[in-house]
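> after the sequence you'll find the predicted model.
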Amino acid sequence: MSEQSSQVSQRPVRIGLQVQPQHADYPAIRRAVAAAEEAGVDVVFNWDHFFPLYGEPGGLHFECWTMLGAWAEATERVEIGALVTCNSYRNPDLLADMARTVDHVSGGRLVLGIGAGWFERDYDEYGYEFGTAGRRIDALGEALPRIKARWARLNPPPTRNVPVLVGGAGERKTLPLVARHADVWHGFGDVETVARKSAVLDERCREVGRDPGEVERSVGVEGDPATDGEALHDLGVTLFTVGVSGPDYDLGALREWLAWRDEKNRG
């Protein structure tokens, strides 16, 4: 068991579902969210894009934060959030206010997932400057303290310390931002990749005087929980998110991960 794994051994396993808002009408999305909550999922995410990421590029698609406001009213128990909000698309102070509002509407269930942005079509068609990856990450680093400062000035403030989830795995720029600002780090990749990136994050946390165990580890998953889940959990990962796309939103894989979660948490 890794140092990170031992540090978070008391944190329960959680399962997320990313309901990708593509290739489906909104009633189908709403039904998928309701079914996931009924099944016992811990977090339901969407994503922050303006067009489908795969499949028919001109297919059905809906906007992220408007949807989160609707989910805040339509759900009762699950946490909700974007996996992840693109920092480039909204002024950081406005985003802080949007997040605070959804936090209140949901009764304190919002997770602020945020990243630097990468999908060039979104930028081009909606009139944002794409620039360079380095500049987008720098802008994220500037935005994160502004968001927290705005939360402190809002009346009323958020209902809780809204968890900040930062997505991305760049070792030179992104992981240092995670170490300084995030409650949750979300990444993708196989077990070896997650192990390497998580070890780098541990070091970045120590460099800024932070306990690495304070940052929950989150990973997008596709495989068998009995193998991939166990290996990732041994690395300290405790939030596992399954992605599903429209039009059908098949929750079969999600149910397998939920059963594995329940077995792990009972143990």
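It's in.
> please count neighbours and contacts with C-alpha atoms only from this point.
Noted.
> residue 144 should be in a strand, yeah?
No - with DSSP: H, G, I helix; E, B strand; the rest coil as the criterion, residue 144 is assigned helix and is not in a strand.
> what segments of the stretch 101-250 of the chain are strands?
Here the stretch 101-250 of the chain has its strands, by DSSP state E, counting those that start in this stretch, at 110-115, 164-167, 184-187, 216-221, 237-245.
> what's the burial count for the residue lying closest to residue 86 once chain neighbours are set aside?
Among residues not flanking residue 86 along the chain, residue 117 sits closest, at 4.9 Å (C-alpha to C-alpha, 6 or more residues apart in numbering). The local packing of residue 117 (other C-alpha atoms under 10 Å) involves 23 other residues.
> here comes the other one, which I'd like you to weigh against the first:
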Amino acid sequence: MRFGIKTRPEHTSWQQMLDVWLAADELEIFESAWNWDHFYPLSGDLAGPNLEGWTMLAALAQATHRIRIGCQVTGMIYRHPAVLANMAATVDIISGGRLELGLGAGWNQQECDAYGIELPPLKQRFDLFDEGVEAIVRLLSEPVTTLDGRYVRLTEARCEPKPVQRPHPPITIGGRGPKRTLRAAARWAQQWHGFVESPEGWRELDGALRAHCADLGRDHTEIIRSTNVVVPPEPDISEVVEQVAAHAGLGIDLVVLNLPHRAEPELVGKLADAVAPLA
């Protein structure tokens, strides 16, 4: 089992998040660090502060030197895919080739209503997502891209300079929709990030991913399976370890420890020591 951390940029400060990422960067057991792509907090005071994820990633790419970095996950509805492709290439270059490109269809009605961002019905949203992922992959890997989609249209489009990682940074697709999300993961992703509500539910989703891979002629073992384990405020470390260990028999490759708000760097060190026997 492998490990990462996630810091939610809500109800916290830039300095607090930076300190935690710098601490994780020094601990080899943590292979990746993640934030999220929201503009409003998702818990507590919904009118409270929330730092923007991708500008933060660029700064964290410069501040760290080893740990892989990513957004878990980027909402396709928030940015044109060509703009996002250029952002991803730039952050991958800044980080020296450490970007994990997290992508999802998007879902937050409150943010969309507040900012006047269209949140299409589910089918259209996933049609847009499929076209968007294809556009991003092609822009990052091909010299020139033309795409005549219903939602995404590119005409001899370029994305230069290209990212360090070729053909493109690894793609993480997040979500648990068995029909559209997992089929997109089977087609494009190097990592699928899901949620464990129950062992049976996880196995069903994993089975759906395998079925989509078989249908597309892809080896399902090429796709990393990952999930989050929430670390509560003032956690009982032994309980966190028990929850992590419970995932061991589900075929999960990467567990991301979702840290509490305003976590201190010392907590990162304690968690690293605690989960080391499971690595």
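Noted; the coordinates are in hand. Quick caveat: nothing in here was measured; it's all calculated off a predicted structure.
> tm score of chain vs chain?
Between these two chains, after superposing, the TM-score reads 0.88 (TM-score structural alignment, normalised by the length of structure 1); 252 aligned residues with a C-alpha RMSD of 1.9 Å.
> closest to residue 35 of structure 1 out of the strands of the stretch 101-250 of structure 1?
Residue 35 of structure 1 lies closest, by C-alpha to C-alpha, to one member of the strands of the stretch 101-250 of structure 1: strand 237-245, at 12.7 Å.
> output the contacting helices and strands for the next helix or strand after that closest one.
Next along the chain after strand 237-245 of structure 1, taking DSSP states H and E as the criterion, comes helix 252-266. For helix 252-266 of structure 1, the contact count by 3 or more C-alpha pairs under 8 Å, 6 or more residues apart in numbering; DSSP states H and E identifies strand 14-20 as packing neighbours.
> what range in structure 2 matches the following helix or strand past the strand it packs on?
Once the chain leaves strand 14-20 of structure 1, the next helix or strand it forms, by DSSP H and E, is helix 26-39. On the basis of TM-score structural alignment, helix 26-39 of structure 1 is assigned to residues 14-27 in structure 2.
> what are the buried residues along that stretch?
16, 17, 18, 20, 21, 22, 23, 24, 25 (16 or more other C-alpha atoms under 10 Å).
> just these now: which is nearest residue 204 of structure 2?
When the buried residues of stretch 14-27 of structure 2 are compared against residue 204 of structure 2 (criterion: C-alpha to C-alpha), the nearest one is residue 24, at 32.8 Å.
> my read: the closest one touches residue 268, true?
Yes - between residue 24 of structure 2 and residue 268 a contact is recorded at 6.5 Å, counting by C-alpha atoms under 8 Å.
> so who does the residue most central in space within structure 2 touch?
What sits nearest the mean C-alpha location of structure 2, by C-alpha atoms, centre = their mean, is residue 72, with 2.6 Å. For residue 72 of structure 2, the contacting residues are 34, 35, 36, 37, 102, 103, 174, taking C-alpha atoms under 8 Å, 6 or more residues apart in numbering as the criterion.
> residue in structure 1 matching it?
Under the alignment by TM-score structural alignment, residue 72 of structure 2 pairs with residue 83 in structure 1.
> aligned to residue 176 of structure 1, what sits in structure 2?
Under the alignment (TM-score structural alignment), residue 176 of structure 1 maps onto residue 183.
> contacts only, for that match.
209, 212, 213.
> and the helices in structure 2?
In order along the chain, structure 2 carries the following helices (DSSP state H): 14-25, 53-63, 81-94, 109-115, 122-141, 181-188, 199-216, 237-246, 265-275.
> and those: which comes nearest residue 229 of structure 2?
Closest to residue 229 of structure 2 of the helices of structure 2, according to C-alpha to C-alpha: helix 237-246, at 6.8 Å.
> give me the buried positions along that closest one.
Taking 16+ other C-alpha under 10 Å as the criterion, helix 237-246 of structure 2 shows 237, 240, 241, 244 as buried.
> same deal with stretch 142-150 of structure 1?
Within stretch 142-150 of structure 1, the residues that count as buried by 16+ other C-alpha under 10 Å are 143, 144, 146, 147, 148, 150.
> distance-wise, check the counterpart of residue 160 of structure 2 in structure 1 relative to residue 110 of structure 1.
Per TM-score structural alignment, the equivalent position to residue 160 of structure 2 in structure 1 is residue 155. As for residue 155 of structure 1, its distance to residue 110 of structure 1 is 18 Å (criterion: C-alpha to C-alpha, to the nearest Å).
> quick one: contacts for the closest residue to the residue nearest to the centre of structure 2 other than its chain neighbours?
Nearest-residue entry for residue 72 of structure 2: residue 36, 4.9 Å, with adjacent residues in sequence omitted and distances by C-alpha to C-alpha, 6+ apart. Neighbour list for residue 36 of structure 2: 7, 8, 9, 53, 71, 72, 73, 74 [criterion: C-alpha under 8 Å, 6+ apart].
> list just the nearest of these to residue 249 of structure 2.
Proximity of the contacts of residue 36 of structure 2 to residue 249 of structure 2 was ranked by C-alpha to C-alpha; the top entry is residue 72 with 23.7 Å.
> quick revisit: closest one of the contacts of residue 72 of structure 2 to residue 226 of structure 2?
Of all those, residue 226 of structure 2 sits closest to residue 174, with 9.2 Å by C-alpha to C-alpha.
> could I get the helices of structure 2 as a markdown table with distance to residue 43 of structure 2?
Compiled in a markdown table, those are given as follows (distance: least, C-alpha to C-alpha, whole Å):
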| stretch | distance to residue 43 of structure 2 |
| --- | --- |
| helix 14-25 | 17 |
| helix 53-63 | 17 |
| helix 81-94 | 26 |
| helix 109-115 | 13 |
| helix 122-141 | 24 |
| helix 181-188 | 25 |
| helix 199-216 | 25 |
| helix 237-246 | 21 |
| helix 265-275 | 21 |
